[in-house]
Each structure stands twice: as C-alpha cells, then as structure tokens.
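J.: Starting from these lines, generate the structure:
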Amino acid sequence: MTTSRRWTLRTERTGYTVRLSPDGPWAELEAWGPHGAEHGPSALDWSHRTHFITPADAAPAEYLPQGLRPFTGADLIASRPGGERGVWWTFDGAVEEPGTLRLAFTDDVLGLRTTLCYATVPGTDVIHRWTELTCTGEEELRLERLDSAAVTVPVTEGARLTYLTGQWSQEFQHTQLDLTRGTFTMGSSQGVPGHAYAPWLAVQDAAAPHDAPAPTYGIALEWAGNWHIAAEAEPGGTVRVRAGRVAHEGAVRLAPGDTLTTPRLACAFSPDGLDGLSRVWHRYERRLAGGRLRRPRKVLYNSWEATGFDVDAASQLELAKAAADIGAELFVVDDGWFTGRADDTGGLGDWSPDPAAFPDGFDRFVDDVRALGLDFGLWIEPEAVSPASRLYAEHPEWVYRIDGRPARRVRNQLLLDLGRTDVQEFVLGTLDELLTGHHISYLKWDMNRPPTERGRPGAGLADHLDLDAEHVRGYLRVLDHLRTAHPDVTVEGCAGGGGRIDHTTLARTDVVWPSDNTAPLDRLAIQYGFLHAHAPHVMSSWVTDARGVFDPRPRSLAFRFVTAMCGVLGIGADLRHWTPDQLAEAAGWISRYKEVRDVVHHGEARLLGTVRDATCGVQYDAEDGHRVVVAAFSTGRLDGAPLVPGRPARLRLRGLDPTATYTDAASSTAYGGAHLLHYGLPLAWSADHDAELVVLTRH
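T.: Coordinates of the predicted model:
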C-alpha cells in the first residue's frame, strides 16, 4: 500500500501520470505524453469555475460513477434493485508495483468496491486499463453501465477524431470528424465488433495540421462482443473518451462477494501523428503474437472464389496443382467440404467430410495435396447451425431463441449459444476430432451471422443472464484451447470479412480476414484504414479476379499482387482460367514476396500518402535498417500518360538516414537518403504499369 497521491507509469517512450484529485474522491489524469511531460503544470488543470456543473463534471477524471458525476457522462451506473442509481465512494488506498497500479474506491452504503487497474506492456508504448467491481454488501447489485476506463485529452479548438467505419465488403474506411461540442459515439450490438465500426479511436487537437506529425492519442477496446466508445467535448477545452462493453440485457447483476472484471482498454500515445501511432499498435500486436510470429506466414491458396460450394476432390486437386506450380505453400478448402453442404441452406453443424466429394477418402485427398508440397487447411464456422442439420434435430435448445417467438434465419442459418458449456464442449470436440484425425495445419474460423433473437430457451428472469459476455468467454475459451492443444495449427479469424477483429481475437489467432471484398482499389482503401490500427503480419489479403464494388476502375495483376503483398499474401482466383503469361507473372510476384515478407511482417511500417492521392504507398523498414521495401500504387487516372510531356510521380519516403545511400535492387539505381526524403522515389505510371514493389538496400 502506498501513501503517495501521484503515480507515473512509464512505457518505452511515454509516461502516464495519475493523481488523486484535490477536488474530490476520484483519480484524474495529470499528464500523458513523452517522458518528462509530467514535469510542470498539468495541461489538464482547469479554472475551477463550475457554474451549473460540479467539480467532478469538469475534472479530467479517470473513472467516475453517476452520483459523483451527475451531468457530463458517467462511466459506471450501479444500484441495488429498487434503490437509487448512484455511487458515492471514498478513496480506499493504492497498490503500486513496477509497471502496475491499483486504485481502490469504496461505497459502503451501496456495498461496492471499485478498483481502477493500470499495467504497462513491456517493449511497447501501450498501457492497459480496466476496472474491477466487487459487491461487498449483502444484496446483489445492478450494473447498468460498466465501462472499462476513460481518458482525457487537452485540445484548443476541439478534437479531431479518427476512426474506422464501413459495412460488409467496405470495412475499415479511414474517417475523420472535428468535435468541438457535443458527443460522438459508436459501437456494436451485433455480438461482435461488427463491420460498421472498429473498437479503435485516435484523438488529436483539431488545430494541428492534417499533414504534419502531431501528438496523437489512441485507444482500442479489447472485447469481441457488444461495445461502445463515446467521446465528449467537455467544458474547459478537453475531450473525454470512455469505452466499455455493453450488456445485451441492459444490465449485469453482481452477486454478493462476486467480482466483475471489465475488458481491457489499450491506451497508446505517439508524438508522430497517426502514422506514428500506427507503429505503436503494430509493435503491440507483434508482442501479442509472441513466438508465433517467428513462423513465416505461408503463401496461401483458397479455393472459395474458384469453386464456391461445388467442392470435389478432382477439382480441388487441379487447383492445388496450379497453386503449387506458382509457388503457393498452403492450400485451403473453404465452405462446401462437409456433408449436406450443396448450398448455404444445409450442413452447418455436421462437420464431417462429404464422402461423395472425396470418394477415395478425405485423408487420401489431404495426402494428395500434401504430396504437392503444400500444407493443408480447412474453413469452418463453429458457431453456426443449419436448421436442416442433424445437430439441430438433436439439440434445438442449443441455438439462441426467445421462447414463444420465431427464430429468424440469417444466411439460412441459426447461431449456437456458445455461452453454454455443453455447446463449448461440442465445438471443442469437433475441432479436436478434425485436427487430430486429419493432417490439417491451417484453420479458417468464420462467423457469418450476428445473434438476432438472443435468448436462452427455458431460462427465466431469475437466471440474470449475461449472454453477450458468456458467448465471448466461450469463444475465447475455444481459441485458447486451440493455441494450447494444437500449437502448430495456424488460425485465421473471420466474421463475414472484418466483423470480429479486436485484440482479444488477435492475441489468439495468427491472421485475420479484413474483408470479403478483394477488388483492387476497394481493397487498397480497406487495407489503408486497417493498417492504421493493426499490423501487416495479421492482415490476410488475396489476389483474385474480383471486379470493384465501390471503385470499379480496372487495375493490373501487378496492382493486385502488390496490394496483397502489403500483408500476408494469398491467392483466391480460379487459376485454371489464367493464361500462361499470368501464371508466370504470378510466380514471379510470389517469389519476390518470399524474399521480403520478413521485412513486411517484422519491420516498421509507414503509410505514405492516402488512397485519395494519385500516388500512395506503404514503406517497410527492416529491423536492422538494412532493407527498405516500398509498395507503391497509382490510384489516379492512367489514360494519356504516355502521350503528353510529364515527369514521374514521386513518393516521399520517411525515416531514412539522410547521409546513407540506398540502392534499388532491381534497377541498381542509387539514391541518397536525403534525396528520397526530400524529392521522393520516382515512379513512372502508365496504363500498363500501375503498381510497383521497390526494394532498397542501405549502404
């Protein structure tokens, strides 16, 4: 127990200073920024003028309940059944250890102990925050709001919020809003983070130039279920952001003696703008990967776009042979491999290979694929069930349903209640049987429908269900089992594309699928937003023949390959219809990718320009600085370029040594580092040349 009233947590490059407020029984933020920012008057100090509000409403509070903070947004709403909806607590001590801090507050009248928890993440500039709520009285408590934490950012002319929006097939769209007054909120009630918003937010001062590095604060909620993030422009020139999970039932019951732990909120800071903040998140996600990142992400071929549900051994082997010939290392059979799956109306839940599709046996088929030098993988949707399946006939009570109400079908399927222990055991047994019974080294976990009528048949009001949290816990339990029981299996996370991407998923999978949209310019925009929040080594990306949905302008095969090489390269096109020239070009790109993927997955990534610019790119710097890989794209008009006088486009690089020389491995052209920083890398675009991968070696 410490008697201090001021604490500083230090990360690699930043400090986060918390103090007990002199105005009341709460903790507040004093400083958050580079080392040393805590020395001097706090930028969050205020004038203490509180007309029509209370000091708690104006303070940069770390966490406050309704009761103490009645007007400008509380982080916790708790009550006894039939009692007042408020908490009035007192400070009950601090426990500080290296890299961690715990601040406790108690309300003995209500019977609630609230502990604010902090922990630095070694090797990163990320701080975890979460809250523990313990019922200390003799009556259960009702928690209507149970946010994880709140952070306060000082601003002069309002806050510039950067966030990621979209819909199915258009996820991770980079979006900005200047908030000068009022409240901005986003979230999901779909049981997953969702396609509409990512649980990620960056905050800058709106007065900062858009194109210059500026202090940038970021948060990411680590939760795979319902969630919300709210940013409020508060009195006195601050913006306060709070985030947490949202109970499906509207409230959570906390029994005497029980403790509820909220999801972690990851908090990050960079002085180098959004691009610098992205590298903070990338380093964090490389740490989440741990030793699994040392295994190269293999070049994948997935058969879905070639065959759909029409899966049979002969056609799959034909595709596998073509994939092996161009250098793929892994072959994944997608939907359609199991009994009853001729289309999307049946089969889900009955996870056994279809004997009609594999007449010589499924293991013989897998052996034939592996004989081509390919690893083998399968797609599966463990949480889904088809009404016509054997599983549903045997266990109709396992699906979400409200008694007396119809069960709506989405994509002709229902959703299993993964919060039930018996459903978890079924999923665990299914996956264990597949992964131990067959030589499978890759598993693509999909989820193609959110919960709609979310009830548990037979449950009564006295059961006090928390279905969203129970489902998340079941989902994470299964993923944790896969990590420990099948550590050599690569796991891909997918939910109709990018519907379930958060740090709890990323900590337990190896790659994720950002979107079902693989069209070139559409995908480039998706990946531009994605890389602001997530690392290249988790971003699975395919080369396909898909036409643009939102931007239908044609782009070359090279453009598609360079786009996919910005993360983890895969191919999803029907190679049986590619020409010999296309196959030869593909083999060349795959060979080049294998030479640079260590830099892409382990290096520092820098976003060069935006997808709204005529030329943009991504720069990857090797850990030792010896190699620089640049993926460059022409997103503008390509017609007329060879017919009129002009100069090459230039893409300014960043972070290079201005005194060093960098040589293009392909052309042997040497550039001074200062030249690349000042003028940029020259790129001569034309209708036949709209993307390039440049590898520079430092001398």
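J.: Please count neighbours and contacts with C-alpha atoms only from this point.
T.: Fine.
J.: list the contacts for Asp468?
T.: Counting by C-alpha atoms under 8 Å, 6 or more residues apart in numbering, Asp468 touches Gly191, Gly225, Asn226, Ala247, His248.
J.: If we use 6 Å, what do you get?
T.: His248 (C-alpha atoms under 6 Å, 6 or more residues apart in numbering).
J.: Can you point out the buried residues in the helix or strand harbouring it?
T.: Here Asp468 sits within helix 467-485, counting by DSSP states H and E. By 16 or more other C-alpha atoms under 10 Å, the buried positions in helix 467-485 come out as 467-480, 482-483.
J.: Show me what the helix or strand that it is followed by is in contact with.
T.: Next along the chain after helix 467-485, taking DSSP H and E as the criterion, comes strand 490-493. Outside of strand 490-493, the residues within contact range by C-alpha under 6 Å, 6+ apart are Tyr442, Leu443, Lys444, Trp445, Thr509, Asp510, Val511, Val512.
J.: of these, buried ones?
T.: For the contacts of strand 490-493, a burial check counting by 16+ other C-alpha under 10 Å picks out Tyr442, Leu443, Lys444, Trp445, Thr509, Asp510, Val511, Val512.
J.: now, which of the residues you listed sits nearest Gly111?
T.: Thr509 (39.4 Å; C-alpha to C-alpha).
J.: contacting residues around the closest one?
T.: Val491, Glu492.
J.: Quick check: Val599 vs Ser667, distance?
T.: To Ser667, Val599 is 20 Å away according to C-alpha to C-alpha, to the nearest Å.
J.: How about Leu443?
T.: 40 Å.
J.: Same question for Ala289.
T.: 36 Å.
J.: Who has more neighbours out of these two?
T.: Between Ala289 and Ser667, counted using other C-alpha atoms under 10 Å, the more crowded position is Ala289 (19 against 9).
J.: which residues of the stretch 201-350 of the chain fall in strands?
T.: Secondary structure of the stretch 201-350 of the chain (DSSP state E, counting those that start in this stretch): strands at 216-221, 227-234, 238-245, 252-254, 259-261, 265-270, 300-302, 330-333.
J.: Which of those sits closest to Ser21?
T.: strand 238-245 (16.3 Å).
J.: Who are the packing partners of the closest one?
T.: Judged by 3 or more C-alpha pairs under 6 Å, 6 or more residues apart in numbering; DSSP states H and E, strand 238-245 is in contact with strand 141-154, strand 227-234.
J.: want to put them side by side, so please do this one too:
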Amino acid sequence: MIVLDQKNRIFTLHTQNTTYQMKADQYNVLLHTYYGSRIDGFDLSALIQYGDRSFTPNPSEAGSNRNYSLDVMPQEYSTCGVGDFRLPSIELELANGSHTADMRYEGFRLEKGKYAMEGLPGFYSNEDETETLVITLKDAAAQVDMELYYSVFEDYDLITRTVRVVNQGTEEIRLCRCASLCLDFLRTDMDFITFNACHLMERCMDRGALRSGIQSVGSVRGISSHQHNPFVILCDRGADEDTGICYGAMLLYSGNFEAAVECSQYENSRLVMGIHPYHFCWTLEAGQAFTAPEAAMICSPDGFGQMSRQYHKAIRRHLLRDPYTGRRKPVLVNNWEATYFDFTADRLADIAREAAALGIELFVMDDGWFGSRNNDNCSLGDWQVNLDKLPGGLEALVSRIKNMGMKFGIWMEPEMVNEDSDLYRAHPDWALQVPGRAPSRGRGQLVLDFSRKDVRDHIYDQMKKVLSCVEISYLKWDMNRSLTDVWSVTLPARRQGEVYHRYVLGIYDLLERLHRDYPHILIEGCCGGGGRFDGGMLYYTPQIWCSDDTDAVDRLRIQYGTSFCYPVCTMGAHVSAVPNEQNGRVTPLKTRGITAMSGAFGYEMDLGKCTAEEKMEIRRQVESYKIYYDLLHDGDYYRLSSPFQDGIYTAWEHVSANRREALVSVVYDRNGAAPLFGTLRLKGLDPAFQYQINRTDSFYSGEILMKAGYPLPQMKGDYSAVQIYLRASE
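T.: Predicted coordinates:
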C-alpha cells in the first residue's frame, strides 16, 4: 500500500509487516526517513537531527544556515560533487568536464501494477497485485531528469526499485555511476552479511560488524561471480533466524556489480548497490535514457528465516517463468561425470536405459556432442551434431530415448568460442579481444562479443536448428570462464565503457528469444556451476546449477548460504559418484540423495556401475522425491542448524503452507565412539496439531516438537543421514 501526504510531500510504502518512508524537504532534497517494522500515520522525518558540523558544506539554498548539510542528511538517492562526500549513487560527466550530480525533487505519479523495464529482468505481477510510485528528480543545471521507481508487493514485504536517467539537454553526457539502490540508516550498530568464496564453494555466509569507512563486495569478472553474490544483508548485531531486524538487498543483474556500505563520521551508514563503476561509462545523447537493473528489498522484523521465506515466495510466484509451474519437474540424469567427452550414441542409450528402469524421467546429454569436440580446446561455436559420435544425428538418438519413456535435454555454451573452430576461423573479430594484445584464455576458450546483435543472431540461428529438429525438453546453458580483454570492434574508444553492460544485455536478449520461441523448454543456467547464480538469470533460467561441487557435505554449506535468498526449486542439485570428483570424499548414497533432494533433483553418475543394492536406494530416492515434491519445492523452508558451526548434524525443514505436513532432513558429521545424543527443535508447525512421525504409531504435538524437540536417532558411520516425515492427524 502506498500512502501519499501531498501537502507535506511525504511518501510512505507499507507492506504487510514493514514501512518505508521518504520526504521531499524545504530544499527539494528527497530525504530517506525510515525503513523498518510497520508504523502507521507518522511523519518520521522528526527522527532526523540538524546541527552545525565542521567541514560539511551547505547547499546554496540554505544560505547562512550552517545546520543543514547533505553530508549528514539521510538521502533517498545520494548525490555527487555538491557537498555529500559519502558513497554516491550517481556520477555524471558533463560536456564541460565536470563530474557533478545534484538531483532535487520535481514531482511524482502513482501507477497501478508493476513498472516494466525493456531488456532487463524484473519481478512481475498482475495490475491488481502491486502499486508503483514514481518520483521524479531533476538536476536543472545539467538538464538531467531521474525517475525513481518503487513497486510494492505487500504480501511478501517486498519493495522493488529501479532508476531511469534521461538526458533532457542538447549536449552529450556520460553516466559514470548509476546505482539501483541507496539505503541510508541513522545507525551503524549493524552487521554486514555477504555470501562469498570461490568456484566449488560458492555463497558461504560471511558476517561481520560494520566499521568506520567503506566495506564492499562485488565483481569485475563480467559475471556476478563465484566469489561474491549480488545479495547482501544488513541486520541487528544479535539477529538470528527468528529474532532481530534484518534488511535483504538483491540486485537482479548478472554482470559486474558492487554492494558497498559506508559508516560515516557521525554514526550513520549507507548501502549503495548497483552496476560496478569499474570500466562503466554510458554515453547519453540528447533525449536518450538509461535504466539501471532492478533491486529487490525485503525487511524482516523477525530474523533471517522470515526474510528468506518471503524472498522464496516472491521469487517463486513473481520472478520465475518456469514451464513446469503447477506441475512436477522430471527427475534427470546427466552423462557428464559418467562419460565426459568419451561417448557414443550406444553409450548414452545405455545410461538412459538404466535410468528409466529406476524411475528417472529426463536424460541430459552434456558437452561433447557437436563439431569435433573431444576435449576442451575445440569446436565451441560450431553447434552442429558430430555424426561420428551420433550416427543419424539427434533424430536417431532422441527417438531411442523417447522409446524408453524419457524426455531429452541437451547442453550448450552459446557465449563461448574456441580458436580451433569454424566460427573463429571465419570471424576472429567476433571474440572479445583488445587490438595489439594476445588474448587470455579460460578453459581453452574465448568469449564471444554478445554486445553485438550480429553475433547473437548467428549463434541463435544455430541454436534454433538444434532445438527445432527434435523434441527437446531441457537446455543446460553453460558459461565456463570470466570475461577478459573486454573491447568491442563495433564501438568507438569513448564508448568502450559500455561493453560490459551491453554484453549482459545481449545475454538477456538471447535468453528472452529462447523463452519466446521455446516456452516449453526448461532452461537451467550454469556458469562453472554457481558463478552466475543471481536474480537476473533466474528470470530467464528458473533453475541454476548450484555448484560444480557435488560432494554432499560441501553442498550442505553451499545450499545453506544460497537459501538465504534463493528458493530450493532454483538450486540444481545432483547425486554423484564416490569418491567425489572434487574432493575425494566418500559419503553414503542415502546422504547424497537427501542433500540433493533439497534442490532440483537429479543424478550425475554412471548408473550402470551401481550395485543392485544401490539401485534399490536410487529407486527409493526417486520415489520419495516425487512424493515430497510439492512440500520440497513450495513449502516454507526453515534452517534448523548451520553447517558452518560445530555440531553433530546439519538440519533443515520444509513445512506445507497449511502446516499439516513437514519433512525434516538431518545430515550427521563424522561419528565418534561415544556419539552425543541430539534433540532437534522444529519450527513452523501448528502447536495444536498432533503429528504422526514417519507414518508410524508415534505421535508428537506441534508444541512439544517446537519447544522441547524431537530425539534424533543414533546413527552409525560418518556422514549418515535421516529424513523425518510429519503429518498432522485428522
């Protein structure tokens, strides 16, 4: 709900549990007055105090009033070069060479429904589900207008926002920074939580207290990256899963980003989030506009758990465009770890036959099916079937797979090219390369210049021939290196700062074409696993390969961190063989299945090498996943313990919306000779319900399970696991 006080120029955005407020003051500065637990009917600008501060300049309009300075005011969108020395949200380079932006309130409008952004991903809604507030700011001297967009998803405590900058003058200007989100707080006693690490260990939670100066995470790799995720949290120092106020901020963007927090000299803090200013400079000719990527904020007064569940619901219902919405996704098997590049049609058919007998429904053919691809160093860009490996082409193979009762999926890496390829030999200038420099390679490949429409068109024409020749249900879109040598032959020198962003827009363009032309195909995003796991990609690829690390114990940490923002249904998670390829660890097959079930479930192994006992276990896992699918993918998710803290187990829980069903998963750590007894307190149940445990004669009340707990069984061996199914009695 959006409440307007036009007389006092106060704008209040209410969600179910929170309030966000801003006010245009006497000098037309748009102040940020409050964001937190819901408060009705107040002008919260009274919280802002004024005083004469040394070395804090005063704007011209303030005259001799030294008590007013932009350097200490909480602003809705921070300025640059006019007296606020903290983190700027915008930086302009004007025709006269100055780098100044002074945006003042000009007006507003209220709209039904959610704003739209051409060429960029964003949350969506029906007209009656959201309201949008648009506030116009203006820099009169620079002749630049800015529109701040806010859409309110009341039921989810979600506020989305973006920024549109318009050059209203007659001369060219350059946009050197344009953040999507600015949040000012009249406090610094908060923690900053980020999700970091590296390839094979993505999105590990990192929490630390705010300190003086600037703390930041970001990426200049051309992708959102394995190293840092474009989702951050600010929270009370004592906030935990169930208590304390926390602020989540997600950027729906798949390229270079920055999330920075500055604690100022007077115990105020500011979060600025958006496209990373590194090598970003966007030219705006007269009349042209630039739109920043969308940011999505959720404030939870009741800890991390509530924030996560609100993000999960909002993403599932208003961001994903999933062809399987309302129905179960198939369980898949991928041949990569079973065969790598060394396969034939008969070998693939054998894997599919074994999988079909175990209840698996989708066979995915991974890398190595095209060109002369027998290793990493050739054929990327040549998307034609290798008839030596697949006699009769895809038609013959897919016919065999379909006759087994299975669907068919395929792997492609559209953004990449090998120098040993027909495409590169014909068009070497289509790769990102700096003139006069030898290019750097990653995984033996170069990056195609997807900022160019002709390059995208050529790749898409090849993809269409593949995707249209047979019935394909699933596409794994991979991307296996970061961007280097970022320079485009199609742009003049002064516009090379646009290439990184134009590249991302090009990816979105091609994915949108796929969504339009093949709405029935489920696209799974992949970037060396989780290197591009962000809200922007989820708009186009409703699930993403969570990590190339498939070890069940490592995945506990990866999936735990990912869950703070992103729902289970978006996490590609597979059971793989042991010893694990990445770390050599041996974990029980049951444990690998339980861990992978908290994701988009499948297998990444040679099923023909499984014993009869292992095949029985796989069949049980597949059947269980199908039974619990709705609970796993649509239920409320509760983190019951952290895999980053020393403990005898890691536990999590899925609870149905009506609280009548729950599935608890527990993975134990290394076992000892005298293992500790564990009692697990559950969450999200109805205290008045009696819950049957694992369809036995054992019953516990919801009150007991949540307040006193459930006694966990003693387990033998390292890394054992158990699932506990609860159903309320009638």
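J.: for the buried residues of helix 467-485 of structure 1, which one is nearest Val109 of structure 1?
T.: Ala469 (27.9 Å).
J.: Just give the nearest non-adjacent residue to the corresponding residue of structure 2 for that closest one, would you?
T.: Counting by TM-score structural alignment, Ala469 of structure 1 lines up with His501 in structure 2. Distances taken as C-alpha to C-alpha, 6 or more residues apart in numbering place Gly255 nearest to His501 of structure 2, at 7.1 Å, with adjacent residues excluded.
J.: circling back to that earlier point, please produce a markdown table containing the contacts of strand 490-493 of structure 1, extended by distance to Glu425 of structure 1 and secondary structure.
T.: Below are those laid out as a markdown table (distance: C-alpha to C-alpha, whole Å; DSSP: H, G, I helix; E, B strand; the rest coil):
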| residue | distance to Glu425 of structure 1 | secondary structure |
| --- | --- | --- |
| Tyr442 | 21 | strand |
| Leu443 | 18 | strand |
| Lys444 | 19 | strand |
| Trp445 | 17 | strand |
| Thr509 | 20 | coil |
| Asp510 | 23 | coil |
| Val511 | 25 | strand |
| Val512 | 24 | strand |
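J.: Show me the helices in the stretch 551-700 of structure 2, by range?
T.: Listed in chain order, the helices found in the stretch 551-700 of structure 2 under DSSP state H, counting those that start in this stretch are 552-562, 589-597, 612-634.
J.: Off-centre distance for the shortest one?
T.: A distance of 24 Å separates the centroid of the chain from that of helix 589-597 of structure 2, by C-alpha atoms, centre = their mean, to the nearest Å.
J.: Which residue range of structure 1 does it align onto?
T.: Using TM-score structural alignment, helix 589-597 of structure 2 pairs with 557-565 in structure 1.
J.: hmm, who's touching that stretch?
T.: Residues from elsewhere that reach stretch 557-565 of structure 1 (C-alpha under 6 Å, 6+ apart): Pro520, Ser541, Trp542, Val543, Ala691.
J.: at 7 Å what do you get?
T.: With contact meaning C-alpha atoms under 7 Å, 6 or more residues apart in numbering, stretch 557-565 of structure 1 is reached by Pro520, Leu524, Ser541, Trp542, Val543, Trp589, Tyr593, Ala631, Asp690, Ala691, Glu692, Leu693.
J.: and the residues you listed as JSON lines, adding distance to Gly672 of structure 1?
T.: What follows is the contacts of stretch 557-565 of structure 1, written out as JSON lines (distance: C-alpha to C-alpha, whole Å):
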{"residue": "Pro520", "distance to Gly672 of structure 1": "32"}
{"residue": "Leu524", "distance to Gly672 of structure 1": "29"}
{"residue": "Ser541", "distance to Gly672 of structure 1": "33"}
{"residue": "Trp542", "distance to Gly672 of structure 1": "34"}
{"residue": "Val543", "distance to Gly672 of structure 1": "34"}
{"residue": "Trp589", "distance to Gly672 of structure 1": "27"}
{"residue": "Tyr593", "distance to Gly672 of structure 1": "25"}
{"residue": "Ala631", "distance to Gly672 of structure 1": "19"}
{"residue": "Asp690", "distance to Gly672 of structure 1": "25"}
{"residue": "Ala691", "distance to Gly672 of structure 1": "23"}
{"residue": "Glu692", "distance to Gly672 of structure 1": "20"}
{"residue": "Leu693", "distance to Gly672 of structure 1": "19"}
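J.: In JSON lines: those residues, plus neighbour count.
T.: Below are the contacts of stretch 557-565 of structure 1 laid out as JSON lines (neighbours: other C-alpha atoms under 10 Å):
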{"residue": "Pro520", "neighbour count": "30"}
{"residue": "Leu524", "neighbour count": "22"}
{"residue": "Ser541", "neighbour count": "30"}
{"residue": "Trp542", "neighbour count": "29"}
{"residue": "Val543", "neighbour count": "24"}
{"residue": "Trp589", "neighbour count": "20"}
{"residue": "Tyr593", "neighbour count": "22"}
{"residue": "Ala631", "neighbour count": "22"}
{"residue": "Asp690", "neighbour count": "23"}
{"residue": "Ala691", "neighbour count": "27"}
{"residue": "Glu692", "neighbour count": "20"}
{"residue": "Leu693", "neighbour count": "25"}
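J.: Out of those residues, flag the one nearest to Gly236 of structure 1.
T.: Leu524 (40.0 Å).
J.: how about the closest one, what's its partner in structure 2?
T.: In structure 2, Leu524 of structure 1 lands on Leu556 (TM-score structural alignment).
J.: What distance do you get for its match to Tyr638 of structure 2?
T.: For Leu556 of structure 2 relative to Tyr638 of structure 2 (C-alpha to C-alpha), the value is 14 Å.
J.: now Pro439 of structure 2
T.: 47 Å.
J.: Could you check which of the two is surrounded by more residues?
T.: A side-by-side neighbour count of Pro439 of structure 2 and Tyr638, using other C-alpha under 10 Å, places Tyr638 first with 22 against 16.
J.: For the aligned partner of Ser686 of structure 1 in structure 2, which three-state class applies?
T.: Counting by TM-score structural alignment, Ser686 of structure 1 corresponds to Met715 in structure 2. When classified by DSSP: H, G, I helix; E, B strand; the rest coil, Met715 of structure 2 comes out as coil.
J.: burial count for Met715 of structure 2?
T.: Around Met715 of structure 2 there are 13 residues (other C-alpha under 10 Å).
J.: got it, and His633 of structure 2?
T.: 22.
J.: Please name the nearest non-neighbouring residue to it.
T.: Cys569 (5.1 Å).
J.: Repeat that for Asp606 of structure 2.
T.: Using C-alpha to C-alpha, 6+ apart, the nearest residue to Asp606 of structure 2 is Ala338, at 4.6 Å.
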